[in-house]
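Trainee: sharing a model that was predicted from the sequence below.
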Amino acid sequence: MTRRPRIILGISLWLCLTSAAMAQPAFKQRQLQYPRVRAAFVEKEPLLKAKFSEKELAYPPANIFLRIFKNEKQVEVWVGSGQNGYQLAEIYDICSSSGGLGPKRARGDRQVPEGFYHISHFNPASSFHLSLGLSYPNRSDRILKKGSDPGGSIYIHGDCVTIGCIPITDDRIKELYVLAVEARAAGQARIPVHVFPARLDSLNFAALQREYAGDGALIGFWENLKTGYDRFQSSGRVPKVTIDNKGKYLFE
């Protein structure tokens, strides 16, 4: 490679890195143009700083990870802490739910999805105060759907009403939204969200096996989810998730 192409390549790489670095703070500034987001930061940021300080966690968080447990009606917020993996920062209660245990397979089935997702949309002007969209349907959902339409528009949001979403009240969504904006602004392009029927420890999973013994396909699906659950439980690190041609989750 001659000197001139090397210089051009170097400039191109510098421009790409600079653009990426500038894009994330710009995201936060765009979000802060919305009144509800500004109000959430004013109200909740001092509280979050105090909570994080008490737990010896860095604020603002560079990355976060969410786990949702349908049976327990809880949303866990984990914060990345460098070499120590993730530490639990907060648990928010889900205040209303629809459907039952088991994955979402069709539009209108009222089910909350189960599987491995990420935050795909920030809605600063939601009908439910603020909301964070899940990347449902993912490839597994599209493969395993019933009929032609697996549905969509699944959000973690405010208020306390739902048909297939995850409401945690206006007060709590303010905190979670602030954390998600900060993580995105720090460079976390994908905030992982893992949704489980319940905490899949040995006792709970045995109870699910007994209660749903007649549904082998559902138990098999939950066994697949449990593999991902166990990976995080044992390592404190979010596993890399891929999906095979049959809709099964694979973990690295």
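Mentor: Done, it's in. Residues are numbered from 1 along each chain as shown.

Trainee: alpha carbons only for contacts and neighbour counts from here, please
Mentor: Noted.

Trainee: longest strand of this protein?
Mentor: For the chain, the strand with the greatest residue count under DSSP state E is strand 115-126.

Trainee: which strands and helices lie in contact with it?
Mentor: helix 35-54, strand 129-134, strand 192-196 (3 or more Cα pairs under 8 Å, 6 or more residues apart in numbering; DSSP states H and E).

Trainee: now tabulate these in CSV and tack on distance to residue 248.
Mentor: Output for these, formatted as CSV (distance: least, Cα to Cα, whole Å):
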stretch, distance to residue 248
helix 35-54, 36
strand 129-134, 19
strand 192-196, 15
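
Trainee: tell me who's in contact with the residue nearest the centre of the chain.
Mentor: What sits nearest the mean C-alpha location of the chain, by Cα atoms, centre = their mean, is residue 193, with 2.4 Å. Neighbouring residues of residue 193 by Cα atoms under 8 Å, 6 or more residues apart in numbering: 65, 66, 67, 68, 116, 117, 118, 119, 134.

Trainee: number of residues surrounding the fourth one?
Mentor: Okay, so that is residue 68. Neighbours of residue 68 under the rule other Cα atoms under 10 Å: 26.

Trainee: for it, what are its contacts?
Mentor: Taking Cα under 8 Å, 6+ apart, we find residue 68 in contact with 74, 75, 76, 193, 194, 195, 196.

Trainee: dropping in the other structure now:
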Amino acid sequence: MMFTAVRTGGIVLLALFLSACVSTVLDVDGKATQAIPAALVAEMSRKSMSASAPILVRIFKQESELEIWKRDRSGRYALLKAYPMCRWSGKLGPKKRDGDRQAPEGFYHVSAGMLNPNSQYYLSFNLGYPNTLEAALGYTGEALMVHGACSSSGCFALTDEGVAEIYAVAREALKGGQGTFQVQAFPFRMTPQNMAKYRNDPNFSFWSDLKLGYDIFEVTRRQPKVSYCEGRYVFDREFEGGEPRDPLASCPPALNAADPLVAGRQQSDRVAMDDLLSTGSVLSAHAYSDGGMHPSFRKLLERGGQASLAKRTSLTSVPISRPEAALADPHSPNE
């Protein structure tokens, strides 16, 4: 009877693990302790960065790219490396409910405890979805990860080789004293062209809020401070009485004015977007079947199928998720 109970408990635990992008492997076998590759360490040195310096991560769905930024000796963030994304799922837009296959969009903060060395998908880290705002809005789901392999059901898959580098860089930054690192997940690069292209999308207001955080980082090269009120993101504001406690309540009066350089960037982008709309030179919006794949991986998949992609990249035995949908990714790198 004891054996039966243990066996039953094990089956239940395994089922829970398999319900999302989480671990089913109990042995770490050194994956999580791999050193940062020598070439990447040399690149850090060339850019006046240290392995222990803080990082910031940006993710772009449409472009299927993940960027690691690192703080250099000037105190500002600089781009360390961009990684092609092998697979993400869903469509452009935020994740709202468990099972919708949506990869999240928003601002997240990852601590050391959110690194997963035992991932079924080689290595991974949890984004922390739902964040405070998403939980207040009633969004559901859990264990949304950045991980290896080329399979996604709401996660961002970077291949084993890609996530191994990202994991090592994140681990060393957290060991160096960074309490959490910020992850900014966007539907696309928030350019006037893309904002004009998606002007009629139901998510446009939400994306406009995200764009302020995007612009702050683009202009200042520093991590924006994230707050929530009125059911939306608010950035770099100091409020009377301190931080708003209820993400759905009205925003308290602000004690500080917006950065004039950031405000200038917002204004110039609005003018550029309006000009594109008025001249009719806006490209059609993309309609995703079920997520996308970076063109470099898509070419391999087109030429030789899953076996060719697995052979040419560092992948576990996990199958590529919905390869037909990946091949239908409408994004062109030449746009």
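Mentor: Received the coordinates, thanks. If you're wondering where the values come from, they're calculated on a predicted model, not measured in any experiment.

Trainee: aligned partner of residue 237 of the first structure in the second structure?
Mentor: Correspondence of residue 237 of the first structure to the second structure, assessed by TM-score structural alignment: residue 222.

Trainee: I'd assumed its match was in a helix, is it?
Mentor: No - assessed with DSSP: H, G, I helix; E, B strand; the rest coil, residue 222 of the second structure is coil; it does not lie in a helix.

Trainee: ok, residue 80 of the first structure touching residue 86?
Mentor: Yes - look at residue 80 of the first structure against residue 86 with Cα atoms under 8 Å: they come within range, at 4.3 Å.

Trainee: residue ranges of the helices in the stretch 51-200 of the first structure, please?
Mentor: Ranges of helices within the stretch 51-200 of the first structure are 139-144, 169-185, based on DSSP state H, counting those that start in this stretch.

Trainee: out of the ones you listed, which comes closest to residue 226 of the first structure?
Mentor: helix 139-144 (15.5 Å; Cα to Cα).

Trainee: whereabouts in the second structure does that closest one align?
Mentor: Across the second structure, the stretch matching helix 139-144 of the first structure (TM-score structural alignment) is residues 132-137.

Trainee: could you pull out the buried residues of the matching stretch?
Mentor: 133, 134 (16 or more other Cα atoms under 10 Å).

Trainee: that one: how far from the chain's middle?
Mentor: 18 Å (Cα atoms, centre = their mean, to the nearest Å).

Trainee: now swap in stretch 189-201 of the second structure and tell me
Mentor: 19 Å.

Trainee: what sits against the residue lying closest to residue 35 of the second structure once chain neighbours are set aside?
Mentor: Among residues not flanking residue 35 of the second structure along the chain, residue 168 sits closest, at 6.4 Å (Cα to Cα, 6 or more residues apart in numbering). Residue 168 of the second structure sits next to 32, 33, 34, 35, 36 when contact means Cα under 8 Å, 6+ apart.

Trainee: list which of those residues are still in contact in the first structure.
Mentor: For these, the aligned pairs still in contact in the first structure (both residues aligned by TM-score structural alignment, their matches' Cα atoms under 8 Å) are 32, 34, 35, 36.

Trainee: out of these, who's nearest residue 268 of the second structure?
Mentor: residue 36 (39.7 Å).

Trainee: that closest one contacts residue 170, correct?
Mentor: No - assessed by Cα under 8 Å, residue 36 of the second structure is found out of contact with residue 170, at 9.8 Å.

Trainee: between the two, which one's more packed in?
Mentor: Of the pair residue 36 of the second structure and residue 170, residue 170 is the one with more neighbours under other Cα under 10 Å, namely 29 against 18.

Trainee: tell me the residue in the first structure aligned with the more buried one.
Mentor: Residue pairing (TM-score structural alignment): residue 170 of the second structure is matched to residue 180 of the first structure.

Trainee: do I have it right that residue 156 of the second structure meets residue 149?
Mentor: No - in this structure residue 156 of the second structure lies outside contact range of residue 149 using Cα under 8 Å: 9.5 Å.

Trainee: in the stretch 201-335 of the second structure, which spans are helices?
Mentor: 204-220, 260-279, 295-312, 323-327.

Trainee: returning to that earlier point: how about the contacts of residue 193 of the first structure in CSV, adding distance to residue 15 of the first structure?
Mentor: Output for the contacts of residue 193 of the first structure, formatted as CSV (distance: Cα to Cα, whole Å):
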residue, distance to residue 15 of the first structure
65, 30
66, 33
67, 36
68, 39
116, 33
117, 31
118, 28
119, 27
134, 31
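
Trainee: give the burial count for the alignment partner in the second structure of residue 164 of the first structure, as a bare number.
Mentor: Mapped onto the second structure by TM-score structural alignment, residue 164 of the first structure lines up with residue 154. Close neighbours of residue 154 of the second structure, defined as other Cα under 10 Å, add up to 28.

Trainee: do residue 3 of the second structure as well
Mentor: Residue 3 of the second structure has 8 neighbouring residues, counting by other Cα under 10 Å.
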